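Chemist: could you work out the structure for the sequence below:
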Amino acid sequence: MATYDMTMNLTEENKQTIKDALETKGAVAPCARCSTPTMSILDSLVALTSIKPNESGDDQEYGPILPAAALICTNCGHLVLHSAGILGLTQQLGIR
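Modeler: Purely as a prediction, here's the structure:
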């Protein structure tokens, strides 16, 4: 299985997978901040990771990366993140 390059843009097929998964799961509410009904899917995934001090306390350690699909409100810019794994994108994109 190939490793997904997090700098690559999502294809229209990938975006449709996100849209379909969100609809299937009932995650179609309007923006939580301004109630605008239109959310747009960003062109690439985002990578979330945890950061914590190492045992000596003089540096930081990074946890595993969680790839996420990001939606943005077309009115106020509010960002919403959804796990790429839960949406079925990790298998489609070859993310391990």
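
Chemist: when you work out contacts or count neighbours from here on, use the C-alpha atoms and nothing else.
Modeler: OK.

Chemist: mind listing what's buried in the longest strand anywhere in the chain?
Modeler: Counting residues, the longest strand found in the chain (DSSP state E) is strand 60-73. Neighbour-count burial for strand 60-73, counted by 16 or more other CA atoms under 10 Å, picks out 67-73.

Chemist: for the helix or strand hosting Ala21, packing partners?
Modeler: For Ala21, the host element (DSSP states H and E) is helix 12-24. The contact analysis (3 or more CA pairs under 8 Å, 6 or more residues apart in numbering; DSSP states H and E) places helix 12-24 against helix 89-93.

Chemist: now the terminal residues of stretch 39-46, how far apart.
Modeler: End-to-end distance of stretch 39-46 (CA to CA, to the nearest Å): 16 Å.

Chemist: next one: stretch 49-60
Modeler: OK, stretch 49-60 end separation, CA to CA: 12 Å.

Chemist: run this one through as well so I can compare:
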Amino acid sequence: MRLVVDLNRCQGYAQCAFLAPDVFAMHGDEALLYDPHADETQREQVLRAVAACPVQAILVDDGPDVPDPPGPAGGDAAGRGPSGVR
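Modeler: Model (predicted):
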């Protein structure tokens, strides 16, 4: 299960860290740390955390596993290769 958190939307209410502490954790008062590739055994807790988020900042992506975007040598997240061309 892949998780995406909109860290610009997250306000640090920490409901997710309370409901799924093995996946989400607060670092300080406002910074959220989370495992973007949460284990399937955590699904129930994660779904509760998603539902409890007051600003709806958490998305569960159940689609096929998509590899992380390539680094600078392999192009960028927009799909452009090292030369900047698609």
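
Chemist: give me the TM-score for these two chains.
Modeler: Taking TM-score structural alignment, normalised by the length of the second structure as the basis, the two superposed chains have a TM-score of 0.28; 41 aligned residues with a CA RMSD of 4.0 Å.

Chemist: please name the nearest non-neighbouring residue to Trp71 of the first structure.
Modeler: No Trp there; residue 71 of the first structure is Leu. Spatial nearest neighbour of Leu71 of the first structure, excluding adjacent residues (CA to CA, 6 or more residues apart in numbering): Ile41 at 4.5 Å.

Chemist: next: Leu32 of the second structure.
Modeler: Excluding the flanking residues, the one nearest Leu32 of the second structure by CA to CA, 6+ apart is Met26, at 4.7 Å.

Chemist: before we move on, which element is the one you found in?
Modeler: strand 24-27.

Chemist: what comes up buried for the next helix or strand after that strand?
Modeler: Per DSSP H and E, the first helix or strand lying C-terminal to strand 24-27 of the second structure is strand 31-34. Applying a neighbour-count criterion of 16+ other CA under 10 Å, one finds 32, 34 buried in strand 31-34 of the second structure.

Chemist: which element follows strand 31-34 of the second structure toward the C-terminus?
Modeler: Downstream of strand 31-34 of the second structure, the next assigned helix or strand under DSSP H and E is helix 43-52.

Chemist: what packs against that next one?
Modeler: Secondary elements touching helix 43-52 of the second structure (3+ CA pairs under 8 Å, 6+ apart): helix 15-19, strand 58-61.

Chemist: Met26 of the second structure versus Tyr34 of the second structure, what's the distance?
Modeler: Taken as CA to CA, the span from Tyr34 of the second structure to Met26 of the second structure is 9 Å.

Chemist: hmm, I was thinking of Arg43 of the second structure
Modeler: 19 Å.

Chemist: go on, Arg48 of the second structure?
Modeler: 17 Å.

Chemist: neighbour count: the two, which is higher?
Modeler: Met26 (17 against 14; other CA atoms under 10 Å).

Chemist: next, count neighbours for Ala17 of the second structure.
Modeler: 20.

Chemist: can I assume it is in contact with His27?
Modeler: No - with contacts counted by CA atoms under 8 Å, Ala17 of the second structure stays clear of His27, the gap being 10.4 Å.
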